[in-house]
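Colleague: only the shape, not the letters, is given here:
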């Protein structure tokens, strides 16, 4: 075949017809013309004619193919484009190529590619005078006026964004930006153009993530300063170094006036706080983190942001220090911790601190009682708690099962499932003002007669009135059931109205009562019960977990026997993300206040910086304890419980980054030992900090009788579980001197009933630019989705190592895309790097369980533990979850299996981000490869609130 087709496809910059929409095309000389889909159809038809000959002109087959491909191209270009967009000619031609390749028309696509290359050479060879003169560009300001486009400032801003970033250059950003300029471009589009240009380069050099963030900062500064001044104002980063202090008082005044900031904040010593701001820390953001803050966290009036990053951190710090004696000093201390990314508060705290409605708590746990009034009060409580960003865990075990007698009507109960449907729909209706979807998890004990219907709640088949497609679900599993599974014995299901004592019993007491109820059932004294084979129910639990991602597996006895608060109640469930284990009852709604230490910021190649970590934990615990008193409680049961017990949950994030810094592979004994060592230090410092607070402020009300008061620390409580479960296999070694701390806990007391819990941190880890929670790396190069859009993510540590070995090039980028971010199949990568940078699905999940077990021995609550399986099977699942039980885990979270269709193989240019409408599918050179199983839950699925 010749190098160019006999009949050339028409270029999209030929004259076009007007569309009904406002989509437009940027010509190569910068001129703007209306976008006409008909021209795409013409180009495609001529491409087919060039390959198949003139006989294809009247072919119905070709006509239908072209019509379908045109629809695909237009859909790709206009995705998320309600108000109209501008497309560069090259972007349209890229989409035509992709559509041809995806459709399997490889010869036609090849001809089209060759033609484009030939035309590019011809244009390059044309003398300057032969080309159409580029118009002198203008831009359209906010008032609709045409003003000269200031290219000099554009170059200044790009230069500033790239400064001091290794591997980053201005020119590639400017070239791509200029390509997308057109006469009359709006100021908003002009602000976005360099951001989009820089983001296309992240996959080849991770530091462009910082450049992209700095360009977004320029847009944010213009938006915020113009709002405060009432006129268009622009400022570079250098200018803001001097201007932040003047901006801050005006920001506070505007926020109070808009009723978005608590007026009490204006009564702080504002000049002192303004002088403490660190403008240079704005440069520490990566793009994903700053875009997330911009979209979801920064205060705005009708969509116009007026809160800059350092003001945001100071607002949160002031909100947490508002009741301190020297509140300015404490606010500065809190601000330093947040703005340095050493520690980050949970999302509700970041949303609401310093506002008129400071609902700062993360998680709420409730027990639903067995009467209609209680059930609908629980649904109402869910709505009120979710309104201000709370995540919910509901214990539904007391509600009687299907077929149980209803004395008031002399009828039969429909069971728990119809009420779960109501709770599901309530979570969707109350979406926290559009910030994030309401989120709830329902828990049910394994002996409940409705357990089999409960397992089916997330199925996509069956009666939709008995399905909860948006609610998370979890099994609350007693040890006796696991023992019956191991012994292949029978299991009896009951309705709780006939066996109400089982709900509050654990360990040996549960065993005795349960076996007594089985004897009663045999004697005909119980009306509603059903016998099943324990292992059959267990297999069905695991099957549903694999097929639907739910219900999660959590262990009742481990949560209760190791709970410090067993003297005042029972843990009946965990929370939305399975890391909280607090008592609930009809009169108490458990509340937990969360935040996470950035472990990566406290680790170097030499190990953990103990002194730095100690300082961070002390300040973080003070911040979390303050939440209890400052918090805006939407229901009285939550307030009473929180003030009485004062639980908090200090967790960690950046564990995978810390391993990279230490050159430890996740799948190694050394990594398991580091999980143990790091969590022991965090536990020690956290307990020490709570004792310090008790010495200063007093112990929590229900301290007497707790395990703490008996000198039983989390490491010691393992013995209680071991006594009830002899088969427990849990390491109990320690490195630190715990005896002195035990004595101090007994003597002084604790400020907080519970201190530690490891949350998922998906969003706050994005803000800090570190790996999520305790997760292994998902992939080394991929497109990440969350509620702010789609973003290129590349493992910067890996890129540094590959550069050092001369292996980072275009071929490596292409290979990483083809192999879904995995180094394993790439022959030229050394084995040590393959081990160090193994991705989540390459790490045997037993390593995750072993590391989690070592952490769990130090934690008084639990941890959100996702489990990844590349080749799940019934046997593998059975072995994994039995291992989790034997190793003493309190809870597990999502089971993640590899997706049926792999990650998009496109060049990530032009595919990432909320601002870009184009998201191509597969790259032509990378045919999809089969994988073993569907994915239970997408990683950071923007529709899955538990991942946020």
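Modeller: Here it is on my side, so go on. All values reported here derive from a predicted model rather than from experimental measurement. Residues are numbered from 1 along each chain as shown.
Colleague: from here on, contacts and neighbour counts on C-alpha atoms
Modeller: Will do.
Colleague: quick one: contacts for the most centrally placed residue in the chain?
Modeller: By C-alpha atoms, centre = their mean, the chain has its centre lying nearest to residue 762, at 2.9 Å. Going by C-alpha atoms under 8 Å, 6 or more residues apart in numbering, residue 762 touches 772-773, 940, 947-948.
Colleague: put this beside the first:
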């Protein structure tokens, strides 16, 4: 009997709270098996290898030997058992499993500290039960000095108030459990909600329901800060409107808002607020405006999303002399409906003490030391207030040119560009986003060859500009010489001073004259080389570094409405703005974009809704010119004389999805043509009607508008200038005589009306696809200044759900194939065509659609081109096609990014085949992720450019 009692005694385990329970070896075995399954990514039920099972059995037997040892006088503790497991795993060289087991053990020690519980030998996935006799050690600080115990039930009750939490796709228990694991003493209610947001957003890839829940939770943080209550509190809707006047007063006192806003009838304005429109934001949109757009005082947001839209609208209505409240409400209705969004600088600064609302500035630097450094200083002040910069450097004399004043030799352009690069880094757009500048140069400049090397990572770092973009401003003559196998000559601008201001036939005649002068020995500095050699080097650098961008001088000038007042010397930071620049004028672009997908009603593009959107949007953009804060007199002078604006679009890919049109199709090209025609028609007509009411812009007389030439007409001028056909259909679907008659009678309010910018951030805010871009990937990781976010194409998920195809296996397949659908066997062919991603679409389709749009646009478009497997031959053919198609500019050449979707949870063997982009890799058996041939986008906000918007 005594021996039996002793055996019973030594078969006991002492838990952490002092209780003693009977030892059960199955619980230990289950816990170790869970660790192995987690490390090997094996589902429950999948067999473990025989040697693993043997090792687990050995470890459990070792524990039994210790517990049942006859000489043992006291029970074994839980901690001692876990020590034996860890040592046993390490001895058998299961190091990764041991590490996972240790991390699990540490994590659950934290949870016990939070809950005051004893988990004993529960398996890895078992919820821990609270102990009634131990107080939680973590407390939540409701307000300074007021603390309450951390209570996960309270969190669960709060989460249950969100309608989205009750959706069948949402696992609230898992969300709460993750918040518990991350809890810490002294948390505030906002900290708890942020933890809920982080836990929820990490699950967005699984289902859009998590996106909606994360957005709801993020709104509660905003409301608690700005209103003092959440959307779940009684009287929330009334407080939303009642608090608006207090928000204006508080913002003015804190010098966040302009005192001019107090002149509005704030009761009338507040009554027009629509709090329910906050629900239109998806998570990434609401998080983005929280991080970077909503005004704050010492970190506390004083704006709600609808206050934000109304503040922008009121700021833009300050230019209205009559019915100011009605106009502000009209602008607010358009913005808050997400049919149109102003560009980022307007959203940042409208209604503030410094209403710098313009997006980009273009300057031409003169060949004068004082002007060079004046422009460097101008770059700094322009960048400070959120402007992107485009600098034309072609004027500057080349390396080795004579300096008359000192009788020395010039060091050329490159050292000055290094200074510009460093200045852009130093001035980071007021602390809101990185500063950025693009340098333009024509390829006849003697320093152009070295200009091509500016972005290289090798060579003399004093002659490199790693943070500055570069672009080639290429005349038609170079492309024709290239095509014909001709020779190209490089000069120093001080010896050929008029080439910079010439284009078309005039440039050709003068360039050939200078070539003859060089051959006769009457030009000191020159260099002749095959045009193909220079082009090859340009494409090689483009392949290696993503720069320079390829832009075309002649179509940009020949088709410019303002050819009577100057020359377009460059584009801007994102290659869509094409305005004249000079020593006296810094061109300014004022941007906004239409959400095209919001105008697809009942399966068609609704022209009546589009007309109303465009008409109001053009009025808002025109108001920017009068309200704008101009950092330099040259910028103010140019904008006052010409009043250019750039109305663009976004959500093009979404619109195609709504219409069920694949982007790689003639139907998509036709839609690009017809939709751009409608936008152009309504925008030009709206500008003419504004001229009727407000007067023509100052430099109107002599412009192409004045001469009766619309953008569609200028294609013929480009053909004449080149002396060759541009094979673009000129068919129209609208009655353009109405527009022509209006211009003839009233003139134009704006010298330029249309430009398609990248829209990376504003499309994120409103939850549509960027600009005219194809979908990058259906599942990808997006990085910007707000953090990293896994994004899934909601439209694809809804499509797959409708066909009963969305499940964990499909998500796993999307990860394996890096966000592309082409190689997923389960998917129907029509789904694969409709949801083809950027690298699955031949660039010819993108160029064809862009060419159709370009005939309606008086400026340009930020056109990214994609190649999954770039080659010199393919890149060459692509850019020659872009030139032949009459495009004015191109933007990034993008290849597959170096960072793919995280695959740590993917069983690669399950799918059997590799994504197509991987199949051309080496035969070593190792999958090599492609390096970035070009950056996914510009440096302002990786991986998506928001230089303009």
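Modeller: That came in fine, so what should we check first? Just so we're clear, the structure is a prediction, and the values are computed from it rather than from any experiment.
Colleague: give the buried subset of the contacts of residue 762 of the first structure as a PyMOL selection command.
Modeller: Applying 16 or more other C-alpha atoms under 10 Å to these, the buried members can be selected in PyMOL as follows:
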select buried, resi 772+773+940+947+948
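Colleague: residue range for stretch 628-642 of the first structure in the second structure?
Modeller: The aligned range for stretch 628-642 of the first structure in the second structure is 625-639, by TM-score structural alignment.
Colleague: mind checking the end-to-end distance for that stretch?
Modeller: 6 Å (C-alpha to C-alpha, to the nearest Å).
Colleague: what comes up buried for that stretch?
Modeller: Across stretch 625-639 of the second structure, burial judged by 16+ other C-alpha under 10 Å covers 625-631, 634-639.
Colleague: can you tell me which of these are in strands?
Modeller: Using DSSP state E to define strands, no part of these is located there.
Colleague: now these in a markdown table, with distance to residue 730 of the second structure?
Modeller: As requested, these are exported to a markdown table (distance: C-alpha to C-alpha, whole Å):
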| residue | distance to residue 730 of the second structure |
| --- | --- |
| 625 | 33 |
| 626 | 36 |
| 627 | 38 |
| 628 | 37 |
| 629 | 40 |
| 630 | 39 |
| 631 | 41 |
| 634 | 38 |
| 635 | 36 |
| 636 | 37 |
| 637 | 36 |
| 638 | 32 |
| 639 | 32 |
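Colleague: which pair of those spans the longest distance?
Modeller: Greatest spacing in those, by C-alpha to C-alpha: 627 and 634 (16.3 Å).
Colleague: for the aligned residue in the second structure for residue 366 of the first structure, give me its contacts.
Modeller: For residue 366 of the first structure, the aligned position in the second structure is occupied by residue 363, per TM-score structural alignment. Contact partners of residue 363 of the second structure, counting by C-alpha under 8 Å, 6+ apart, are 375, 389-392, 581-583, 585-587.
Colleague: how about those residues in JSON lines, adding neighbour count, distance to residue 2 of the second structure and secondary structure?
Modeller: Below are the contacts of residue 363 of the second structure laid out as JSON lines (neighbours: other C-alpha atoms under 10 Å; distance: C-alpha to C-alpha, whole Å; DSSP: H, G, I helix; E, B strand; the rest coil):
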{"residue": "375", "neighbour count": "20", "distance to residue 2 of the second structure": "97", "secondary structure": "helix"}
{"residue": "389", "neighbour count": "29", "distance to residue 2 of the second structure": "90", "secondary structure": "strand"}
{"residue": "390", "neighbour count": "30", "distance to residue 2 of the second structure": "93", "secondary structure": "strand"}
{"residue": "391", "neighbour count": "29", "distance to residue 2 of the second structure": "95", "secondary structure": "strand"}
{"residue": "392", "neighbour count": "25", "distance to residue 2 of the second structure": "98", "secondary structure": "strand"}
{"residue": "581", "neighbour count": "27", "distance to residue 2 of the second structure": "103", "secondary structure": "coil"}
{"residue": "582", "neighbour count": "19", "distance to residue 2 of the second structure": "105", "secondary structure": "coil"}
{"residue": "583", "neighbour count": "12", "distance to residue 2 of the second structure": "105", "secondary structure": "coil"}
{"residue": "585", "neighbour count": "21", "distance to residue 2 of the second structure": "104", "secondary structure": "coil"}
{"residue": "586", "neighbour count": "27", "distance to residue 2 of the second structure": "100", "secondary structure": "coil"}
{"residue": "587", "neighbour count": "29", "distance to residue 2 of the second structure": "99", "secondary structure": "strand"}
